[in-house]
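Engineer: Sequence and predicted structure are below.
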Amino acid sequence: MQVTLSTRNPNAHIGIYYEKLDVHAIYQHQQITLATALPRTYLDHEEVSVWSPVLYGKDVAISPLVAAGLMEDLQSGCVSLDIKVSGRLKWKLGSSMIGKYQLIANCPAYIPLGNPSKMESAVKYEFVHLCKVKVE
């Protein structure tokens, strides 16, 4: 599955250096894809960056309770996932890099599914959901 994530630096004086970021998908509190590394990125004042990583997991073992929930979601035609981003960042003030901080973001995604009996596949939809972001 491919997801598109964007980040914006709203600050007029401080740059943001994303030193290490990983992204993966969660279904009902269980990780269902491998962690995918995002490229190191520097965002200057008021800049935007966009990433479109491909997340994958093959033969992922899930608990029976999660499997039952997945079957219900498949029958209803919509799956709810959380896209998790975690990593480290630094602030840049002038020519100085300041500190190392932990970044954790949770982005909800609601994915409508095609009808398997009609040989339809999931269609690309644009979802604009705000992520909950914590920097420590």
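Structural biologist: Looks like it came in fine. Residues are numbered from 1 along each chain as shown.
Engineer: drop to CA atoms for contacts and neighbour counts, all remaining ones
Structural biologist: Fine.
Engineer: Contacts only, for the residue nearest to L130 when sequence neighbours are not counted.
Structural biologist: In space, L130 comes closest to C107 once its chain neighbours are excluded; the distance is 6.6 Å by Cα to Cα, 6 or more residues apart in numbering. By Cα atoms under 8 Å, 6 or more residues apart in numbering, the contact list for C107 reads D82, I83, K84, H129, L130, C131, K132.
Engineer: Go again with 6 Å.
Structural biologist: By Cα atoms under 6 Å, 6 or more residues apart in numbering, the contact set of C107 is D82, I83, C131.
Engineer: need the residues you listed in TSV with distance to L5, can you?
Structural biologist: Below are these laid out as TSV (distance: Cα to Cα, whole Å):
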residue	distance to L5
D82	13
I83	9
C131	10
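Engineer: Out of the residues you listed, flag the one nearest to Y18.
Structural biologist: C131 (16.7 Å; Cα to Cα).
Engineer: these two touch, right, the closest one and I104?
Structural biologist: No - distance between C131 and I104: 9.9 Å, which falls outside the contact criterion (Cα atoms under 6 Å).
Engineer: Buried ones in stretch 80-93, by neighbour count?
Structural biologist: L81, D82, I83, K84, V85, S86, G87, R88, L89, K90, W91, K92 (16 or more other Cα atoms under 10 Å).
Engineer: and the comparison structure, right after this:
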Amino acid sequence: MSHHPKIHPLDDPEATPVHPTAPLVPRGASRSEHGDPTKDPLTQRPQRFVPLAPPRKKRRSCCYRCVCYTICLLLLLVVAVGATIGILYLVFKPRLPDYSINRLQLTQFVLNQDSSLSTAFNVTITAKNPNEKIGIYYEDGSKITVWYMEAKLSDGSLPKFYQGHGNTTVIYVEMTGQTQDASGLMATLTDQQQRTGNIPLRIRVNQPVRVKLGKLKLMELRFLVRCGVFVDSMTTNNVIKIQSSSCKFKLRL
């Protein structure tokens, strides 16, 4: 029985050596005189650093600040005025005047040939100033009118005078007027008097005044007085009987 010789592999000195897959020296542990060979300046682009924009500061414009200052000044002014009014109210304790129609006389009430109505009234008004520390100057430019429904019958003006503290003043006013196309108005007035026994009239007063607080004379104001008066008839040259009357008072700047 023949024996085959065993062949054992021998190292071939001419064979290509097999390099290990892992580097013998860790990458980056050695540097050549020309620098790191792993970093090729031709293949790698240098990183570009973009500077960050500085944070924007909140700037308030001049217009915005002016508006804020104006609002603050207005608020301070309102507070100051309110405090002043409150102090004056506590010191002087103002009260509204009181007005009443005491007497009404019709001196002329004629329907003319051209259908116009001529009228003339004498009115007696009582004005009361209930304030103990406030005086009232009745200035020029006042107006008083007498109305029946929507037709103005007469007008006039109140005299200029000063009404002191707690004073009651009786005012006599003469008024005249002429109403055009008054035939229908005359018929309506006569019919109402026969049916109801009274005639409703309205008296309006627009009076400029100035209020005096102690020695201080304030700016001009306006008293608006509205009086509803029911009379028994419209007979001339007689004192008309006032069945009822009521007045409302308003103050306007």
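Structural biologist: Looks like it arrived, so ask away. Everything numeric in this text was worked out from a predicted model, so none of it was measured.
Engineer: Out of the contacts of C107 of the first structure, which sit inside helices?
Structural biologist: Per DSSP state H, helices hold no members of the contacts of C107 of the first structure.
Engineer: Return the closest of those residues with respect to T7 of the first structure.
Structural biologist: Minimum distance to T7 of the first structure across the contacts of C107 of the first structure is 10.1 Å, recorded for C131 (Cα to Cα).
Engineer: ok, now which ones touch the counterpart of the closest one in the second structure?
Structural biologist: C131 of the first structure maps onto C247 of the second structure when the alignment is built from TM-score structural alignment. Applying Cα under 6 Å, 6+ apart, we find C247 of the second structure in contact with R226, C227.
Engineer: For N238 of the second structure, see how far away the residue lying closest to M149 of the second structure once chain neighbours are set aside is.
Structural biologist: Nearest non-adjacent residue to M149 of the second structure, counting by Cα to Cα, 6+ apart: L201, 7.3 Å away. Noted for L201 of the second structure: a distance of 17 Å to N238 of the second structure, by Cα to Cα, to the nearest Å.
Engineer: Would you map the helices across the stretch 101-250 of the second structure?
Structural biologist: Secondary structure of the stretch 101-250 of the second structure (DSSP state H, counting those that start in this stretch): helices at 183-196.
Engineer: What is the neighbour count of the corresponding residue of the second structure for C78 of the first structure?
Structural biologist: Under the alignment (TM-score structural alignment), C78 of the first structure maps onto N198 of the second structure. Other residues near N198 of the second structure come to 19 when the count uses other Cα atoms under 10 Å.
Engineer: residues touching N198 of the second structure, list them.
Structural biologist: Per Cα under 6 Å, 6+ apart, neighbours of N198 of the second structure: V231, D232.
Engineer: If we use 8 Å, what do you get?
Structural biologist: Q192, F230, V231, D232, S233, Q243.
Engineer: Of those residues, which ones are shared with the first structure?
Structural biologist: Mapped onto the first structure and checked by both residues aligned by TM-score structural alignment, their matches' Cα atoms under 8 Å, those keep the contacts Q192, F230, V231, D232, S233.
Engineer: so who does the counterpart of the fourth one in the first structure touch?
Structural biologist: Yep, that's D232 of the second structure we're talking about. Alignment note (TM-score structural alignment): D232 of the second structure maps to P112 of the first structure. Residues near P112 of the first structure by Cα under 8 Å, 6+ apart: G77, C78, V79, A122, V123.
Engineer: what about 7 Å?
Structural biologist: G77, C78, V79, A122 (Cα atoms under 7 Å, 6 or more residues apart in numbering).
Engineer: roughly how far apart are the residue nearest the centre of the first structure and S96 of the first structure?
Structural biologist: Centroid check for the first structure by Cα atoms, centre = their mean gives I83 as the closest residue, at 3.5 Å. Shown here: I83 of the first structure relative to S96 of the first structure, a distance of 32 Å by Cα to Cα.
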